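Q: Coordinates for the following, if possible.
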Amino acid sequence: MDRRSFLKASTLGAGATALAAPAYAQGNRTLTLVTTWGRGNAGVHDVAQRCADRITAMSDGTLSIDLKAAGELVGAFEVFDAVTAGQADMYHGADYYFVGQHPGYAYFSSTPFGMTAQEQANWYYHAGGAELHDELGQIFGLKSFLAGNSGVQAGGWFAREIETPEDFQGLKFRMPGLGGQALGKMGASVQNLPGPEVYQALSSGAIEGTEWIGPWADEKMGFQEITKIYYTAGFHEPGTGNSLAVNREVFESLNPAQQTIIETAAGDAHAWNLAQFLTENGKALTRLQGEGVELRTFPDPVWDAMGAAAAEVTADNMSDDLFARIHESAMESMVASSAWLSRSEGVYRAQRDRVIG
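A: Modelled structure (predicted):
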């Protein structure tokens, strides 16, 4: 076949294909959104609700989102299976809760000694992170988007001060994700409890310490009523992203405008939520100090032990090809971003604090 005949045949084929347009569901639809958050959990429930409200508003009501908090339809840790099975249409949550499905999910939430919120955004939107999130989601029939970030999380609340790495031996502590696995390698008895159960577990002594998010969300949970020892910087979650994940068949049944609305609402929620946490944390920290909370930082030997444990957890998962590709992509982007941020914003902030106090 000569080039002209080939082009003609291709054009006819393309025309025939164009006639077979995708069949999108018609009319107004209500989609069920389940979350890993208790209703009213500061910041995290807020951002899930913002996603729901923005999708409804931007679609002019053609998509209505019915938000079900943890326990209202399924349990906090059951949302992943509910959406993949079609019991619900979408979930909002921290993807590190689902490292049992695939350890690569941690990178779309947070990993120990990993990316800050800004570094994660750089990777996700401009260095291949979103594409890897989509590749991972295809395995489970999901279409996922970053949709929130709480920034650097606190090291947590402890019944006693942590002075050496050995103080973690046998410590009953709540921590999810790869950070929890690392703490387990340091000898802790790690619990992965959903938010609504944490206060009671700490109050009853079922756990001896917990991390949650940061000063504002922690204050709302009331942990300061139980213990006054608070470590303000943790190794486990330097910039914790949350995700909005849609059942892939449901997503593909939406028209392109509706799909774009969901993606846009997720991006809006991501920026809005990070600003929310960073605005509220400083004010809450001052209030906590006023209630007698003692602020602590881990000693360097503890940080070193945490780093060694985190490296061991990463190595344990590197035999999985997709995990390895996600890890290497994230770390390459993090190093590149940090090289500039540390020499620009890092230097500026140190000098600003020195000059103006």
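Q: rest of the way, CA atoms for contacts and neighbours
A: Will do.
Q: What helix or strand is residue 319 located in?
A: Counting by DSSP states H and E, residue 319 is held by no secondary-structure element, helix or strand.
Q: ok, now residue 314?
A: Using DSSP H and E, residue 314 sits in helix 300-317.
Q: moving C-terminal of that helix, what's the next helix or strand?
A: Remark: after helix 300-317, the chain's next helix or strand is helix 321-341, criterion DSSP H and E.
Q: ok, residues contacting that following helix?
A: With contact meaning CA atoms under 8 Å, 6 or more residues apart in numbering, helix 321-341 is reached by 103-104, 107, 114-115, 119-120, 122-123, 127-129, 132, 136, 317-318.
Q: hmm, 10 Å instead?
A: 102-108, 111, 114-116, 118-120, 122-124, 126-129, 131-133, 135-136, 314-315, 317-318, 344-348 (CA atoms under 10 Å, 6 or more residues apart in numbering).
Q: Quick check: buried residues in it?
A: Residues of helix 321-341 classed as buried: 322, 323, 324, 326, 327, 329, 330, 331, 333, 334, 337, 338 (neighbour count, 16 or more other CA atoms under 10 Å).
Q: Please give the structure of this sequence too, so both can be compared:
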Amino acid sequence: MIRRQILTGGAALGATALSTTLASPAVAQTAPEIRWRMASSFPRSLDTIYGAGDHVAKRVAALTDNKFQIRAFPAGELVPGLQVADAVQNGTVDCAHTASYYFVGKDPTFAFDATVPFGLNTRQMNAWMQHGGGREVLKPFFDSYNIVSIPAGNTGAQMGGWFRKEIKTVADLNGMKMRIAGIAGNVMQKLGVVPQQIAGGDIYPALEKGTVDAAEWIGPYDDEKLGFNRVAPFYYFPGFWEGCLNLSVYINKAKYDELPQLYKDALESACRDATVDSMAKYDVQNPQALRRLIAAGTQLRAFPREVMAAAYKASFELYDELAEKNDHFKRVYDQWRAFRDAEYGWFRVAENSFDQFVYAMYAQEAQQRR
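A: Next up, the predicted model:
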């Protein structure tokens, strides 16, 4: 008899596991055995971000008594990490685990499935996707690419990346070659940066050789693994282009439509579980890694307010420009912007006021202990 656990998330980050018998013995005996291949955009060495896709595969197998099995492959083993959307679309692979903003060169609308500069934080993104209409408004867009996209992982707020020189004014960005993903590259281009789209495994040699002057990836835990601190001394925050990063499982639409409802439900449950799990891991791993990086000589810097303000202005100018000439982008942007405005109003009242007070008190107590 096939049994599975359904993870339901009424609150943005909440998840409750319910073990439910979903099939009678007769159904269990006739449930098909399905084998899929999942192409990841991430190297296996980055165990948390790659691990979110692997987590989905393992949970799906567990929830279907191993009737439905997905085998995850790291970037490059089946297809290059930045080509997984094409591979899913044309059926070369059954599914992929990726970050949608890698494909903004096809259409900037992809960015909304991942993150956009000065957008939603982790909880807000999860709320938009699960209960705020995000997946529904994105569905027609993904249908046009023969893809079903399910949220499956989140990194939380990211860092601003590694720089060879200090950034004191907007002028310091002029002519800088920077590895930066997604629509953020278009924003930074407005500030004089020359954006470079480079897969995670190729960033270190590019930074080491000077092919790029700066590079962003995720945060302390993954950045430490990739060794960026050895080739660039300045570590900037915050990654204003990534208040979070929603990861996704892409599924070939024809393959998805062939699945029994039982297996579709298993996929949904596994993906929600991977989202909660990956966020929790990063929230444990990043503080420890940041302390190690600073102890090893990394120079932590905040982006100047002038740079942040210029980037904010450039971001929303860009969104307006894209909405004027791209119907998909405008439809999603209009719904997303209304949701964002409502969320910001609420978070300013409760979350932000709480955070500001307790962090200020923590800083005061820390100063007194010195």
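Q: In structure 2, what stretch matches the helix holding residue 314 of structure 1?
A: The alignment of helix 300-317 of structure 1 onto structure 2 (TM-score structural alignment) covers residues 305-322.
Q: Work out the gap between the matching stretch and the centre of the chain.
A: Remark: stretch 305-322 of structure 2 is offset 21 Å from the chain centroid, using CA atoms, centre = their mean, to the nearest Å.
Q: Tell me which residues are up against it.
A: The contact list for stretch 305-322 of structure 2 (CA under 10 Å, 6+ apart) reads 107-109, 116-119, 167-173, 183-184, 186-191, 238-241, 302, 324, 328-330, 333.
Q: let's see it at 6 Å
A: For stretch 305-322 of structure 2, the external contacting residues (CA atoms under 6 Å, 6 or more residues apart in numbering) are 170, 187.
Q: With stretch 26-46 of structure 1 instead?
A: 62-70, 76, 88-93, 196, 217.
Q: Sort out which of those residues are in strands and list them.
A: Mapping the contacts of stretch 26-46 of structure 1 onto strands (DSSP state E) picks out 63, 64, 65, 66, 67, 68, 90, 91, 92, 93.
Q: nearest to residue 229 of structure 1, of those residues?
A: Each of these was scored against residue 229 of structure 1 by CA to CA, and residue 93 proved nearest at 27.8 Å.
Q: Pull the number of nearby residues for the aligned partner of the closest one in structure 2.
A: In structure 2, the residue matched to residue 93 of structure 1 (TM-score structural alignment) is residue 98. Using other CA atoms under 10 Å, residue 98 of structure 2 is surrounded by 32 other residues.
Q: What is the equivalent residue in structure 2 for residue 177 of structure 1?
A: Using TM-score structural alignment as the criterion, residue 177 of structure 1 maps onto residue 182 of structure 2.
Q: got a list of what that match touches?
A: 101, 102, 104.
Q: Nearest to residue 148 of structure 2 among the residues you listed?
A: Taking CA to CA as the measure, residue 148 of structure 2 lies nearest residue 101 of the contacts of residue 182 of structure 2, at 15.5 Å.
Q: wait, that closest one sits on residue 111?
A: Yes: here residue 101 of structure 2 reaches residue 111: they are 4.3 Å apart, a contact under CA atoms under 6 Å.
Q: what's the nearest residue to residue 218 of structure 1 if we skip its chain neighbours?
A: The shortest distance from residue 218 of structure 1 to any non-neighbouring residue, by CA to CA, 6 or more residues apart in numbering, is to residue 212 (6.3 Å).
Q: Looking at structure 2, name the residue matched to that neighbour.
A: Match for residue 212 of structure 1 (TM-score structural alignment): residue 217.
Q: Assign a three-state SS to that match, would you?
A: Judged by DSSP: H, G, I helix; E, B strand; the rest coil, the three-state class of residue 217 of structure 2 is coil.
Q: follow-up on the earlier one: closest one to residue 258 of structure 1 out of the ones in strands among the contacts of stretch 26-46 of structure 1, please.
A: Nearest to residue 258 of structure 1 among these: residue 63, at 7.7 Å, using CA to CA.
Q: Just give me the neighbour total for that closest one.
A: 21.
Q: Aligned to it, what sits in structure 2?
A: Correspondence of residue 63 of structure 1 to structure 2, assessed by TM-score structural alignment: residue 68.
Q: measure the closest residue to its match other than its chain neighbours to residue 66 of structure 2 for me?
A: The spatial neighbour of residue 68 of structure 2 that comes closest, neighbours along the chain excluded (CA to CA, 6+ apart), is residue 34 at 4.8 Å. Remark: distance between residue 34 of structure 2 and residue 66 of structure 2 (CA to CA, to the nearest Å) = 9 Å.
Q: which one of these two has more residues nearby?
A: Taking neighbours as other CA under 10 Å, residue 34 of structure 2 and residue 66 compare with residue 66 leading, 16 against 12.
Q: Mind jotting down where the helices sit in the stretch 51-200 of structure 1?
A: Along the stretch 51-200 of structure 1, counting by DSSP state H, counting those that start in this stretch, helices occupy 79-84, 117-126, 129-140, 177-185, 195-204.
Q: Nearest to residue 247 of structure 1, out of the ones you listed?
A: helix 79-84 (5.6 Å).
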